[in-house]
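Trainee: what follows is a predicted structure for the sequence shown.
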Amino acid sequence: MKRFLIFCCLFIFFTNYIFAQNSTIFLENYYKNEFLRFSKNACPSSFYPSNEGVFKLSDSIKDKRVFYYDLPVWFFQKHWIQVEKEQFSIHISPLIHFAYGKSTDTVDIKPLFRNSRGIYLDGQLGSKFSFQFVISENQSSFCDYEAQYFKDRGELYVTPNGYTKVNAVIPSASRTKYFKDTIYPNAFDYAFSVGAVAYQINNKSRVEFGNTQQFIGNGYRSLFLSDNSTHAPFFRFQRSFCKRWCYNFLSKKTLNLIRKPFSNGIEKSYENKWFLAHYLTFQVKENLNISFFTGGIHLRADSIQKHSINPLFILPTFNTDLWNHSSIVNGINGLNIDYFLSGIKCYAQIVMDQVNKKTLFASQLGIHYFNVLKIKRLDFQIEWNQIPEDFYSNSNFKLAYSHSNLSITHPKGNNFSELYFRLSFMYKRFQFLCSFSNYFTRGGDIYSQIIQNNLFLTSDKKKMLFSQNGQTQIYIGEIIYRWNNRYNAQLYFQFRSRISNFGIFHQQNNSYLAGVRMSLFNQYLDF
């Protein structure tokens, strides 16, 4: 092990250069899609977030309108507080989301609201160090099916008869605190703080640590790792070599939100897990990349004992633990393919898992079509995802491919097929968006959609509530006025319709929401 670490150090420092600058690009879909549009295949890796050294996105989306007064320049083109020197820069802006709306289902009409207040800060020291930090306090209410999803993922306390579930977990945010409001029965109170620091070792090597999110792949969904769950402490190492190769190593501390029965602190701690991933990309041609993924969840400590980590899993080798039927490791392997040609980005993922000695395969296939029919900023995306029953799960439910009781890939979990469609048109500061998701699910019920899309139970332990196949359709339309793309400041109106059919059972929910937001994180509520 010692020789391996020495070799890594020598490999990092005694090399040539490829990157230039350091700032991390936001992971929110607006920035990711613009990155794909302008960078084409300049980035050899589909491991996000990327950085300005790979492709200078800020220049491509820069507001180039000319103003003759300082106030409109500040409002439309700058952060609220902005200091930029030759070897130092810092930007500070508010991070708010104020919105109000209504939710209508088959029973009654309920109000919706978002009330988020926070601060965003980023900066750079010289050409090597960069940092980002966010603090946010939130009170929000959601539709019935969303609230049920969040409560189903609440933290667990050990009892003599099993577990007691309390509170809830909000995707891309945090676990909730107690919130009592008779007017807003589906309201939650939650807060979070996230940040990351990046250091450009040289032009080929980069390290980053913090508790922000990551995403692997060029699709709307990822079958390897997505930003669906909550934030978690991580360490990431990126290395490019031999012009055509790019390697990423990721280590994250993840949690089962199960309180340990005994603790020395005031608040009982959660059970720890450790997520490790290796991602190796080979640029076959200028417009064709093939990437190999191996990753898994290690159970570090449960309510009974601590578990050591096999040091071999840290090595950039194919996931042998997947074949060894380890009782404390749940791993997957996969292949990612990206192909870019004349404004069309084709992508695919194939993932392999082994559950109860069965080898299972999940798949993704999609297309981004930019500037459709040569109409500037008219974009089209279509994507197919298929994840079989039991995928990502384990006979030991504590080893589920999850963090904070949420899937770290697709919000639906497993046991479904999905067709996703998205159409976007941007004109000046306006953006018009419409999307459609169609899920096909085997078994389940309309009020507990996640029951049969469950990472925490394998099929031999599930109680099938209904044998009929289910179908869920989600239609979303949005009108956005984006007045500042430095921190994605928007006025927006959103309409959403969700229709679920399971045999003779039918449920429909319509909702609308209008307000102002600074959107830097994705939150997937189309499940």
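Mentor: It's in.

Trainee: only C-alpha atoms for contact and neighbour calcs from this point on.
Mentor: Will do.

Trainee: which residue packs closest to Ile12, ignoring adjacent ones?
Mentor: The shortest distance from Ile12 to any residue that is not its chain neighbour, by CA to CA, 6 or more residues apart in numbering, is 6.4 Å, and that residue is Ser205.

Trainee: burial of the one you found, as a residue count?
Mentor: As a burial measure, Ser205 scores 24 neighbours (other CA atoms under 10 Å).

Trainee: where does Val516 fall, secondary structure wise?
Mentor: Secondary structure from DSSP states H and E places Val516 in strand 505-518.

Trainee: quick one: contacts for the residue nearest to Ile12?
Mentor: Taking CA atoms under 8 Å, 6 or more residues apart in numbering as the definition of contact, the neighbours of Ser205 are Ile12, Phe237, Gln238, Arg239, Ser240.

Trainee: let me see the ranges of the helices in the chain.
Mentor: Taking DSSP state H as the criterion, the chain carries its helices at 2-13, 29-39, 57-60, 70-77, 144-152.

Trainee: residues touching Arg496, list them.
Mentor: If you count contacts by CA under 8 Å, 6+ apart, then Arg496 has Ile474, Tyr475, Ile476, Gly477, Asn510, Ser511, Tyr512 around it.

Trainee: nearest spatial neighbour of it, skipping sequence neighbours?
Mentor: That would be Ile476: by CA to CA, 6+ apart, it lies 4.5 Å from Arg496.

Trainee: measure that neighbour to Asn33 for me?
Mentor: Computed with CA to CA, to the nearest Å, the distance linking Ile476 and Asn33 is 18 Å.

Trainee: okay, the residue nearest to Ile12 and Tyr279: tell me how far apart.
Mentor: Look at Ser205 and Tyr279: by CA to CA, they are 15 Å apart.

Trainee: second structure follows, compare the two:
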Amino acid sequence: MKKNIFLLLALFSTSSLFAQTPNQYLPYSFDHYQKFNKQAYDQNSRFHSSIKPYFGDDSLLSQAVDSVYNFGLDTAVKRTWVHRKLFNEHLIDIKTPDYTVYADFLPDFQIGYDSQAGNTWLNTRGYQVGGTIGKKFSFYTSGFENQAVFPGYYLEYINANGIIPGQVNDKFGPTKSTKDWAYATAILSYTPVKYLNLTLGQDKNFIGDGYRSMLLSDVAATYPFFKLTANLGRVKYMAMWAQFQDLRAPEFSYDNGYRKKWGVFHYLDWNVTNKLSLGFFDSVIWQDADEDGKRGFDFMYANPFIFLRPIEGQNGSPDNALIGFTGKYELFKNLAVYGQFAADEFTAKEVFSNKGYWANKFAYQLGIKGFDAFTVKNLNYLLEFNTARPFTYSQRNSLLNYGHYNQALAHPMGANFREFVSIWNYSFKRFELKGQVNFAQYGLDGTGENFGKDIYKPYDTRNGNYGYKTGGGIKTDFSFIQGKIGYLINPKYNLRLETGFTSRIEENVNFSQKNNFITFGLRSSFRNLYEDF
């Protein structure tokens, strides 16, 4: 028995025998990814920063990945097994010349108090397992079992939409204030040659350099996808096919589950120079089936190197096509200017008529971000403006809109809004600080009205064809101010002690909702879950 225990402990600790192998999938988290800003926005490199998540085997990132995940590791000092596992290593960490495997327990335990709901808490037990086989194949999976009592505004959102934002459906519905849910992610990645990567996953994707994305974000729940990524130096090209779920469309039967829809996405990122990058994006959403029959996957969209809009037109234009553009310019050595433009639908003569035509559906983003602000090392910053005109991302029905699992595939506020957001992150040794401010203005609907904010409302329920402007409807002001302080315990799986304070205000002529809440917790994982909506 003692011999078996010794062998098991030795197996868990084999990482010290081999060099760091950073060619791992890096789960996307905005806060965590700021630690890579110096490499991602280096004027002397041509790193493709707008396609996320990253893989750690990129030569431009490998040094940063090694530094971040091995922070505080001093191999010259001999530590006990318990000390190493608590502060510097994965719980299980096996490295051999042929394969690597790591695994961790991911807790997220929080307690707090909300001025509206009273005591709040979160009890999450999670895991992650990842690794590589040879130099071409990697894998990653995570899973989370959760129970929680949420702040007032968050609980209202869950009860109104039937989902835990960004995760999965509410298991027991609005009758219970304590929520219970579980979900998992998985990634299989294969790189047959250095120019090509194939990824099969149940996860999220993000296009852009900002905090938000007006093209494709990680706001909604995970979804199954197959992604092809070609890297040819200055050009990086992504083609992805995905399946989404619509919880609002009537189910055909219990056995068929939630209604399905499909999506295809193309994105080309071109590093024109070391400083300037330009990108082109297009996508099409189509429904899987209707009452008259099943369409399924449409192989007309199978070709990864074809413009989607002509194919959608050749199909008879039954689907929802979106095109977009991105840009990034690294203005100074520690500051980049970036932007996005998304065009859902528009009529040129109506754009310039200034009559507020409903079908002029577009969105855009402008921002700056950087690192080492005011010459302070590890002080990262972002200032960003986002806006979307009414009815952008909406369609004839929810099976065609730009959404998944009762949330938007782009911005969490849907459409018909303007938003300013600023985020600052600073780390000093194992201490981490974050400050965030959001201010937004949007137009809500009155009874029987549709001013274009809710992308799940069919656009043919609008009140008319003209007179729509961004923020029209019931003018609503929104503010979100948050500060967090954390102490990093183990960088391998982002285990930290964290406390935070949040103030949220949403008000218009009909109501005023104010939430102030504070949280304390032992947190882990790289989940990117949004609270600012």
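Mentor: In hand now; what should we look at? Not measured: the values here are computed from a predicted model.

Trainee: got a TM-score for the pair?
Mentor: The TM-score (TM-score structural alignment, normalised by the length of structure 1) is 0.86; 482 aligned residues with a CA RMSD of 2.6 Å.

Trainee: now structure 2: which of the contacts of Ser205 of structure 1 match?
Mentor: Under the criterion both residues aligned by TM-score structural alignment, their matches' CA atoms under 8 Å, the contacts of Ser205 of structure 1 that remain in contact after alignment to structure 2 are Phe237, Gln238, Arg239, Ser240.

Trainee: by neighbours, which of the residues you listed wins?
Mentor: Ser240 (24 neighbours).

Trainee: aligned to it, what sits in structure 2?
Mentor: For Ser240 of structure 1, the aligned position in structure 2 is occupied by Asn231, per TM-score structural alignment.

Trainee: with adjacent residues omitted, what lies nearest to the aligned residue in structure 1 for Leu529 of structure 2?
Mentor: The equivalent of Leu529 of structure 2 in structure 1 is Gln523 (alignment by TM-score structural alignment). If the residues on either side of it in the chain are set aside, Gln523 of structure 1 comes closest to Ser172, at 5.8 Å by CA to CA, 6+ apart.

Trainee: what lines up with the one you found in structure 2?
Mentor: Here Ser172 of structure 1 is matched to Gly166 in structure 2, going by TM-score structural alignment.

Trainee: against Asn406 of structure 2, how distant is its match?
Mentor: On the measure of CA to CA, Gly166 of structure 2 and Asn406 of structure 2 end up 10 Å apart.

Trainee: what is in contact with those two at once?
Mentor: If you check Gly166 of structure 2 and Asn406 against CA under 8 Å, 6+ apart, the residues they both contact are Ala220.

Trainee: before we move on, back to that, quick one: contacts for the match of Ser172 of structure 1?
Mentor: By CA under 8 Å, 6+ apart, Gly166 of structure 2 lies in contact with Asp218, Val219, Ala220, Ala221, Thr222, Gln407, Leu529, Tyr530.

Trainee: what do we get in structure 2 for the residue nearest to Ile12 of structure 1?
Mentor: Structural correspondence for Ser205 of structure 1 with respect to structure 2 (TM-score structural alignment): Leu196.

Trainee: give me the distance between that match and Ser45 of structure 2.
Mentor: Shown here: Leu196 of structure 2 relative to Ser45 of structure 2, a distance of 20 Å by CA to CA.

Trainee: ok, now Phe520 of structure 2?
Mentor: 40 Å.

Trainee: try Leu200 of structure 2
Mentor: If you measure Leu200 of structure 2 against Ser45 of structure 2 using CA to CA, the figure is 29 Å.

Trainee: sorry, back to before: so who does the match of Leu529 of structure 2 touch?
Mentor: Under the contact definition (CA under 8 Å, 6+ apart), the residues listed for Gln523 of structure 1 are Pro171, Ser172, Asn228.

Trainee: rewinding a little: just give me the closest of the contacts of Arg496 of structure 1 to Ile135 of structure 1.
Mentor: Tyr512 (26.8 Å; CA to CA).

Trainee: name the nearest residue to the closest one, ignoring sequence neighbours.
Mentor: Beyond its immediate neighbours in the sequence, the residue positioned closest to Tyr512 of structure 1 (CA to CA, 6+ apart) is Phe495, lying 4.4 Å away.

Trainee: ok, the aligned partner of Lys253 of structure 1 in structure 2 - how many residues close by?
Mentor: The criterion is TM-score structural alignment: under it, Lys253 of structure 1 has Gln243 as its aligned partner in structure 2. Applying the criterion other CA under 10 Å, we find 20 residues in the vicinity of Gln243 of structure 2.

Trainee: follow-up on the earlier one: and the furthest pair within the contacts of Arg496 of structure 1?
Mentor: The two members of those with the most space between them (CA to CA) are Ile474 and Tyr512, at 13.2 Å.

Trainee: which parts of the stretch 101-250 of structure 1 are strands?
Mentor: With DSSP state E, counting those that start in this stretch, the ranges of strands along the stretch 101-250 of structure 1 come out as 109-125, 129-141, 155-159, 162-166, 187-202, 205-210, 215-216, 234-241, 245-259.

Trainee: next, the angle strand 205-210 makes with the last one.
Mentor: Our comparison of strand 245-259 of structure 1 with strand 205-210, counting by axes from the mean of the first three to the mean of the last three CA atoms, to 10 degrees, yields an angle of 10 degrees.
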